[in-house]
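**Q** Need coordinates for the below:
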Amino acid sequence: MRFLVMVKATPESEAGAGPSLEELETMSKFNEELLNEGRIVLAEGLTSSAEGVRVLFDGDAEPKLIDGPFAETKELVAGVWVLNGESLEDVVALMKRAPNPDARGGVIEIRPISE
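**A** Here you go, the predicted model:
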């Protein structure tokens, strides 16, 4: 099975503050382990929502575009993995090994991909 793992954004990541060199090295090491285990399908960081656009649909009306940045940081995503796993529990155990994505209180959300 495949799983989408989302690293939630923070006010700092939305402000464009990237990880420290030490944090990058730690995450790179973890990603290398995932790659060696055959787990990674995709792993990417995202730019802040200031560079994004939302497309809102309302029935048959022309879709409405809303340019970023978007206000609710807790609803935004700063990075993603697509991982191979045997079960949700398997990927949860795997992500418990992940470096904390934000020393102030990182959040990772894991969702199965419909196959």
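**Q** going forward, measure contacts and count neighbours with C-alpha atoms only.
**A** Will do.
**Q** End to end on stretch 85-99, go ahead and measure it.
**A** From its first residue to its last, stretch 85-99 covers 19 Å (CA to CA, to the nearest Å).
**Q** What are the contacting residues of the helix ranked longest in the chain?
**A** Longest helix of the chain, by residue count under DSSP state H: helix 21-36. For helix 21-36, contacts defined as CA atoms under 8 Å, 6 or more residues apart in numbering pick out 40, 43, 98, 99.
**Q** ranges for the helices of the protein?
**A** 11-14, 21-36, 88-95.
**Q** Let's see this one next, to set against the first:
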Amino acid sequence: MRYMLMHKVDDADPAAWSPTPEFLGRMGGFMAEVDKAGVLLAAEGLAPSSAGAAVIRVKNGTQTVVDGPFAEAKEVIAGFAILQVRDHAEAVEWAQRFGALFEDIEVEIEVRRVPDHN
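**A** Here you go, the predicted model:
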């Protein structure tokens, strides 16, 4: 089963977008571990909305484009990983291990199944 892990941080918190060397070391170790376990399919970090983002809203067939930064948004997706795991419990376990990397930053990690459409 494939699961997407999305981690969300405060878009206005500079610390959330300026990782320390210690954090980068912990992240590198975690990424090596998840890769060695053979469950990592993809993973990327994202830039804050101030670095170039847009939201397209569609209502009744009319589109509106709103460019970032998004002053009204507190939490934004800062990165994601897609894992191939046995079940939901294993995906949550990896997400909890990932969350432990964030010692000084408030983070929320959402775990969602990616359905197979065969």
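**Q** Mind checking which of the contacts of helix 21-36 of structure 1 are buried?
**A** Taking 16 or more other CA atoms under 10 Å as the criterion, what is buried in those is 40, 98, 99.
**Q** which residues does the first one contact?
**A** With contacts taken as CA under 8 Å, 6+ apart, residue 40 of structure 1 has the following neighbours: 31, 34, 81, 82, 83, 84.
**Q** Also residue 20 of structure 2?
**A** Residue 20 of structure 2 neighbours (CA under 8 Å, 6+ apart): none.
**Q** Now do the same for it: its match in structure 1.
**A** In structure 1, residue 20 of structure 2 lines up with residue 20, judged by TM-score structural alignment.
**Q** quick revisit: comparing the longest helix of structure 1 with structure 2, how large is the average distance?
**A** Helix 21-36 of structure 1, aligned to structure 2 and superposed, deviates on average by 0.5 Å (mean CA distance after the TM-score superposition for structure 1).
**Q** Quick check: buried residues in that helix?
**A** 23, 27, 30, 31, 34.
**Q** And stretch 86-94 of structure 1, by the same measure?
**A** 91, 92.
**Q** Over to stretch 57-64 of structure 1?
**A** So for stretch 57-64 of structure 1, nothing qualifies as buried (16+ other CA under 10 Å).
**Q** coming back round to it: turn the contacts of helix 21-36 of structure 1 into a markdown table, including distance to residue 106 of structure 1.
**A** Putting those into a markdown table (distance: CA to CA, whole Å) gives the following:
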| residue | distance to residue 106 of structure 1 |
| --- | --- |
| 40 | 21 |
| 43 | 17 |
| 98 | 11 |
| 99 | 9 |
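**Q** hmm, back to that, ok, the buried residues of helix 21-36 of structure 1 vs residue 105 of structure 1, which is closest?
**A** For the buried residues of helix 21-36 of structure 1, the residue nearest residue 105 of structure 1 by CA to CA is residue 23; the value is 14.1 Å.
**Q** In strands, which of the contacts of helix 21-36 of structure 1 appear?
**A** Mapping the contacts of helix 21-36 of structure 1 onto strands (DSSP state E) picks out 40, 43.
**Q** Could you single out the nearest of the contacts of helix 21-36 of structure 1 to residue 3 of structure 1?
**A** Of these, the one sitting nearest to residue 3 of structure 1 (CA to CA) turns out to be residue 40, at 9.9 Å.
**Q** among the helices of structure 1, which is nearest residue 58 of structure 1?
**A** Closest of these to residue 58 of structure 1 is helix 11-14, at 27.7 Å (criterion: CA to CA).
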